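S.K.: sequence plus predicted model, see below.
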Amino acid sequence: MNEAEKAAVQAFRRDVVEPSMTQLVIIDFWAEWCGPCKALAPVLEKVAAAYADKGVVLAKVDTDKNQFIAAQFQVRSIPTVYAMFQGQLVADLTSARTESQLRVMLDQLLRQLPIQGEAQAQEAELEPLIAMGEEVLAAGDAARALSIFDQLAEMAPDHPAVVSGRIRALVAAGDTAAAEAAIAALPEELAKLPDIERAKSALDLARSAPAVDDLAPLEAKVAANPDDLQARYDLANAQMAAGDRDAAAEGFLAITAAERDWNEGAARQQLLKLFEVVGLEDPWVAQQRRKLSAVLFG
């Protein structure tokens, strides 16, 4: 290598390789005369800025001024865009010409690589606190759960699990109006996420299964006529509203076993909503799913 090439290699190590030891570096090979490069540059800059807190940085390499570096990476046309982590190329991002395409590819990489940006550090800090809020909510202490999620919302107002937990705590506390307002105020991208769908299901259940002050009359009605599926359905809804998910699930399963399509499958639909509210990965849901499968296909 001549002196110019040595200087180019040193600069590349300083500006690209060394940052890649802890961050995901997007390398943009470009040239001043390249029209497509100029069109792509704002997209790369915008996405890199949006992902900066996740440990993503953008490095631009002018191929006219760095022909030796471009040759080492076998750059045959521009723009060429690579991703580097810990000194190794981990992806060819050249095909991503739109913001959404680039975001999809970066999201995939960030899930696979042990990158620790500010967002990942915040996630690690939030995770046990969110779990604590969920435990308190599952235990039936809606007021304390709401207090926890309110505090978390100050730290991470747009975190899907935090938003979902707060809305579900509002529902559990009986403040469905505030829950509805919180959902209505969400940005469209956030409102479509699975965590938020879980919160919407909780609100739907609260609307369809309002709390009952005294379960005794409903229990007596079912005891007097076990074949009265409407009474069983009303009791199961009341039990669900009271937080007795075991009894509610048993009632919905009994209705489904007695008449699968009763009231257009209302019991099964309520049970599925309950699964979503509890959490599809919850062991209790897995157990109840097996019971439902046995009723439907056994």
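M.R.: Sure thing, it's come through.

S.K.: alpha carbons only for contacts and neighbour counts from here, please
M.R.: Fine.

S.K.: okay, strands next: where are they in this protein?
M.R.: Along the chain, counting by DSSP state E, strands occupy 24-30, 56-62, 80-85, 88-92.

S.K.: okay if I get these as TSV plus distance to T256 and mean neighbour count?
M.R.: As requested, these are arranged in TSV below (distance: least, C-alpha to C-alpha, whole Å; neighbours: other C-alpha atoms under 10 Å):
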stretch	distance to T256	mean neighbour count
strand 24-30	52	26
strand 56-62	51	20
strand 80-85	53	21
strand 88-92	50	14
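
S.K.: same list, those strands, but as CSV with distance to A249 please.
M.R.: CSV is the format used below for the strands of the chain (distance: least, C-alpha to C-alpha, whole Å):
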stretch, distance to A249
strand 24-30, 47
strand 56-62, 46
strand 80-85, 49
strand 88-92, 47
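
S.K.: so for E197, which of these sits nearest?
M.R.: Of all these, strand 56-62 sits nearest to E197, with 29.3 Å by C-alpha to C-alpha.

S.K.: angle of the closest one against strand 24-30?
M.R.: 20 degrees (axes from the mean of the first three to the mean of the last three C-alpha atoms, to 10 degrees).

S.K.: quote the end-to-end distance of stretch 25-38.
M.R.: Start-to-end span of stretch 25-38 (C-alpha to C-alpha, to the nearest Å) is 19 Å.

S.K.: next up, a second structure to put side by side with the first:
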Amino acid sequence: MGSSNFVFDVSESTFEVDVVNRSYETPVLADFWAPWCGPCRSLGPVLEKLAAESDGGFFLAKVNVDENPNLSVRFGVQGIPAVKAFRNGQVINGFVGAIPEPRVREFLQKVAPNETDHTLAEAISLLATRHWADAEEKLRVILEAQPRNAAAALGMVRALVAQGKGREALEIIEDFPSGPEIVAAEQLRPLAEMLAEVAEDNDHRTESDLQLAQYWQSARLLANGRYAAGMDGLMEVLRKDKKFRGGEPRKVMLGVFALLGDDDPLTREYRGELASVLF
């Protein structure tokens, strides 16, 4: 379907049916504009492109304010371009001005979530309940379609690390999409590196050095989801040598905290223990 299927002009006589009533089934964005408005000419094509891209995820209704002044008054439009998002017959959000495309996309995620957004929300819920494999399955679907989706990439790193798949997690971290999520991904790197190394080197199972033996035993426990036992082992290593392997046990524990989240009871408990040992 072309963009004309999702973009249309509305007037004072058609607004109720084409925007208000339609919004009970599908979100509708009303774009208040005028032919003489320069910023409108910048924003309009972006909105039309995204409407076509959404393939029915939302409709775009174009309102010429010169021809429909009563609609401007009705919805409090004082400057243009102005966008009002309608859902279930009501204005639920909006913005004024020709904002950049990335910000328009962020706005759309809030008012007109698409199938990818729904899938990502489901995956995040699965991560929160530690259904790692189920989350991984959904995240793979997203990343196949949108390989540079940073939120999905971070979720995938968490899902992989939680299942002991350190090497695959590192591959994603090494080529991580731009975005604020990269900070959280880097926090998981030391844990991913540890898991990758223990999975690929069986010599660690017969390590003669007691400190190293305990360190790699902790890695195996973490790889199997036994976080408390794994962190107990790392704490023992740190109590004996705070600088063991350049402070790796501390970095790995911070990675576990990032994996579990700040509100997890284990994070709260072991963060305090870690601080007591280090300081």
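M.R.: Received the coordinates, thanks. What you are looking at is a predicted structure, and each value in this text was computed from that prediction instead of being measured.

S.K.: tm score of chain vs chain?
M.R.: Once the chains are laid over each other, their TM-score by TM-score structural alignment, normalised by the length of the second structure reads 0.68; 259 aligned residues with a C-alpha RMSD of 4.1 Å.

S.K.: P210 of the first structure: which of the strands of the first structure is closest?
M.R.: Here strand 56-62 is closest among those (C-alpha to C-alpha), at 47.4 Å.

S.K.: quick check: which helices or strands does the closest one pack against?
M.R.: strand 24-30, helix 35-50 (3 or more C-alpha pairs under 8 Å, 6 or more residues apart in numbering; DSSP states H and E).

S.K.: with distance to V57 of the first structure added, can I get the ones you listed in CSV?
M.R.: Formatted as CSV, these follow (distance: least, C-alpha to C-alpha, whole Å):
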stretch, distance to V57 of the first structure
strand 24-30, 5
helix 35-50, 6
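
S.K.: re earlier: out of the strands of the first structure, nearest to A202 of the first structure?
M.R.: Nearest to A202 of the first structure, of the strands of the first structure and by C-alpha to C-alpha, is strand 56-62 at 36.1 Å.

S.K.: L137 of the first structure: which of the strands of the first structure is closest?
M.R.: Checking the strands of the first structure against L137 of the first structure by C-alpha to C-alpha gives strand 56-62 as the closest, at 35.4 Å.

S.K.: just the angle for that closest one relative to helix 35-50, thanks.
M.R.: 160 degrees.

S.K.: at which residues are the helices of the stretch 1-150 of the second structure located?
M.R.: 15, 38-54, 69-74, 101-111, 115-128, 132-145, 150-162 (DSSP state H, counting those that start in this stretch).

S.K.: pick the most deeply packed of those.
M.R.: For the helices of the stretch 1-150 of the second structure, the largest average neighbour count (mean count of other C-alpha atoms under 10 Å) is found in helix 150-162, namely a mean of 26.

S.K.: got the helices of the stretch 1-150 of the second structure as JSON lines, with distance to L212 of the second structure columns?
M.R.: Below are the helices of the stretch 1-150 of the second structure laid out as JSON lines (distance: least, C-alpha to C-alpha, whole Å):
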{"stretch": "helix 15", "distance to L212 of the second structure": "71"}
{"stretch": "helix 38-54", "distance to L212 of the second structure": "53"}
{"stretch": "helix 69-74", "distance to L212 of the second structure": "71"}
{"stretch": "helix 101-111", "distance to L212 of the second structure": "47"}
{"stretch": "helix 115-128", "distance to L212 of the second structure": "31"}
{"stretch": "helix 132-145", "distance to L212 of the second structure": "28"}
{"stretch": "helix 150-162", "distance to L212 of the second structure": "21"}
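
S.K.: mind checking which of those helices is nearest D263 of the second structure?
M.R.: Judged by C-alpha to C-alpha, the one of the helices of the stretch 1-150 of the second structure that comes nearest to D263 of the second structure is helix 115-128, at 10.6 Å.
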